[in-house]
Structures are given as structure tokens and as C-alpha cells.
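K.L.:
Pasted the sequence and its predicted model underneath.
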Amino acid sequence: MEIININSFQIIGISIKTANNDLEKLQHDMQGLWNKFITESIADKIPNRISNDIYCVYTDYDGDYTEPYVAILGFKVENLDNIPSELSGKSFAGGNYIKKVAKGNLFNGIVYDAWKEIWALDIPRAYHADFEIYGEKAGNPENAEVEILVGVEET
């Protein structure tokens, strides 16, 4: 893992409030979010997209990672000027992030396994925004690479 600094960014997508402390509910919520994203062609409804990378951002934490939070699945956009009514948009401040890359078969839970490793670390998490980036290297789900960025406190 490495520490990187990123600039502020904006996301438009669909969102759900969920929590990690109930694995069955978490899986149901996240599978439902992804299913809606795909079946309702959400990508086609998002204006001002900067790239084709899909972002899954975790934000608005009620506390730490064991407490409820909001997951937003969408795309990085130029601005939040024209958010379709069925979607949500949010700005995120830049800052320091720890970057981890999950590699392997998405269907085998590589992203969740990577999160379990992150949760076990003793790091000063910021809990303003953590996110996964499903870019070009995630195109083949059986041999994917997903970037995970975890916000950490400025030192």
C-alpha cells in the first residue's frame, strides 16, 4: 500500500445507506445497487462524465467503518450542475489516501477481502470518503484489478 494525495472531485450516481456490521444486509444492499446501476443503464443518465471508470464511494459515515454510511455508485464528473432527479451528486475534498489494489476474480470476493485487510490496519482514517475505482483493468471480472482508496487524516 502507498499513500497518495488526490485533488477534490465530484461524483454523480445512485446511492444507498448501508452498514458493514450486518454482512447479509450489506451484500443485499450492494448487489441491489450494482444491479440497479446495470439494469437501469445509470451510466447513460450521468452528464459531464470525465471518464468511464466506475466509482463506488463510501461517505457520510455515522462513526467508524462499523457504523452506517452512504454508498454512491457512479462516475466522476466535471460539475454537479445538472443532476438528474433520480440520481444524487456529491463533492469530495482532496487529501491523503492509502491506496490498495485488489487483484483476482471479482466473483470470489477480492474487494471485500481487501476491505477486511484494511479494517484490520491501525491507520488514522478520516471517514470523509473512501472509494473503489473500477477502471479498465477491472473489465475482465475473472482477472480484475480494483483500486481502493481510503482517506486518512492529514499529518
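P.N.:
Alright, I've got the coordinates.

K.L.:
C-alpha from now on. contacts and neighbour counts both.
P.N.:
OK.

K.L.:
so where do the helices sit in this protein?
P.N.:
Assigned by DSSP state H, the helices in the chain fall at 23-39, 110-119.

K.L.:
one more structure, for comparison:
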Amino acid sequence: MSLEFCRKEELARTLIGLEIRSSHATAWEDIPAFWERVMAENLLAELGDVSTIYAVYTDYAGDWQAPYTMVLAVACDAEREVPEGMRRVQVPAQNWASATLPDVTPQAVWAGWTEVWERWEDRDRRSYEVDLEIYRFGGEAPQVELQIGLEEGA
């Protein structure tokens, strides 16, 4: 797979959701199990519209191989109270490299990240502040977009 990334600038966003700590070494097992639990138990429904779900990668302990936090979240008003057991994530206004994946399967998402880690020409310009997978379920066909946070000036 070869992804075509475009640059985009996005406004700040407030998200609320559930978190898990993972790493590159355990992500293939941890993250699908976390998704399955959150979706099976409908844990984001109390927050409102779940037609767009964000997988937020943040709190990086280093580069892409180090531990990080992944938050499954939805967009919320900045003033919204955070339900017990959930977390607020402030996604900063910044420059992103964005690519739409060919489908929403875990295999396609993993292949997209593998390209970012191993072959993407701008991988050394990642900010490691926040990265996103944006799952849009409201249209005719589900879509997932990778948004990779870039260093300032990148």
C-alpha cells in the first residue's frame, strides 16, 4: 500500500473518551480488544454523536516504539463535564499530514501505520504530541483518515 498524504491545518478540538496505555510491541493485541470492548458495551454513546470516532494517540514516552496512550473519543463541547472513568483530550490546532485509508479494517489501519513508521518520507517530522485516526461511520461507506501531527514549521 502506498498512501498519499496531504498537508492540512486543523483547528483545535475537544474530545472525550476512554483510554488505554499501549506500545508498538503490544498494540496489535491491546487496541483491537479495547475497540471491541468499547463498541460492544456502547461506552461512548452517553457522550452523544458516535458517527465520528477518534482514536487519539498521545502521551508518547518517546518515538513510535515507546509507550503511548490511545483514547477512543468523540468530539464534545469544551465545557462538557467528563464522565467518571473517561478523559478529556485537547487536540491542538496544528499542521497535519493526512491520508485516507482504503478501508476501515484493522489490517488496513495497521498497514497504514506501518507505512508511516517505515517508509513515509516525513516520518522524522512527526511532533509526537497527538496523532489521530478519524473513523467516519455516517456516510455511505465507512472511512478512516490518519492525521499525523507535524512539528512546527514542518
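P.N.:
Structure's in. What do you need? Keep in mind that this is a model prediction, so the values were computed, not measured.

K.L.:
one step back: Serialize the helices of the first structure to a markdown table and add fields for mean neighbour count and distance to G74 of the first structure.
P.N.:
Output for the helices of the first structure, formatted as a markdown table (neighbours: other CA atoms under 10 Å; distance: least, CA to CA, whole Å):
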| stretch | mean neighbour count | distance to G74 of the first structure |
| --- | --- | --- |
| helix 23-39 | 14 | 8 |
| helix 110-119 | 15 | 17 |
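
K.L.:
I'd like the ones you listed laid out as JSON lines, including distance to K45 of the first structure.
P.N.:
Shown next, in JSON lines, are the helices of the first structure (distance: least, CA to CA, whole Å):
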{"stretch": "helix 23-39", "distance to K45 of the first structure": "10"}
{"stretch": "helix 110-119", "distance to K45 of the first structure": "26"}
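
K.L.:
right, and those helices - which one's nearest S85 of the first structure?
P.N.:
Among the helices of the first structure, helix 23-39 comes nearest to S85 of the first structure, with 15.1 Å by CA to CA.

K.L.:
helices or strands up against that closest one?
P.N.:
Other helices and strands packing on helix 23-39 of the first structure, by 3 or more CA pairs under 8 Å, 6 or more residues apart in numbering; DSSP states H and E, are strand 9-18, strand 69-77.

K.L.:
Check the mean deviation of the first one from the second structure.
P.N.:
Mean deviation of strand 9-18 of the first structure from its aligned counterpart in the second structure after superposition (mean CA distance after the TM-score superposition for the first structure): 0.7 Å.

K.L.:
how far off helix 23-39 does that strand point, in degrees?
P.N.:
130 degrees (axes from the mean of the first three to the mean of the last three CA atoms, to 10 degrees).

K.L.:
Would you mark the buried spots in strand 9-18 of the first structure?
P.N.:
10-15, 17-18 (16 or more other CA atoms under 10 Å).

K.L.:
and the two most separated of the residues you listed?
P.N.:
Farthest pair in these, by CA to CA: Q10 and T18, 20.9 Å.

K.L.:
give the contact list for the closest residue to V38 of the second structure other than its chain neighbours.
P.N.:
Excluding the flanking residues, the one nearest V38 of the second structure by CA to CA, 6 or more residues apart in numbering is L44, at 7.2 Å. Applying CA atoms under 8 Å, 6 or more residues apart in numbering to L44 of the second structure gives the contacts 17, 38, 50, 73-74.
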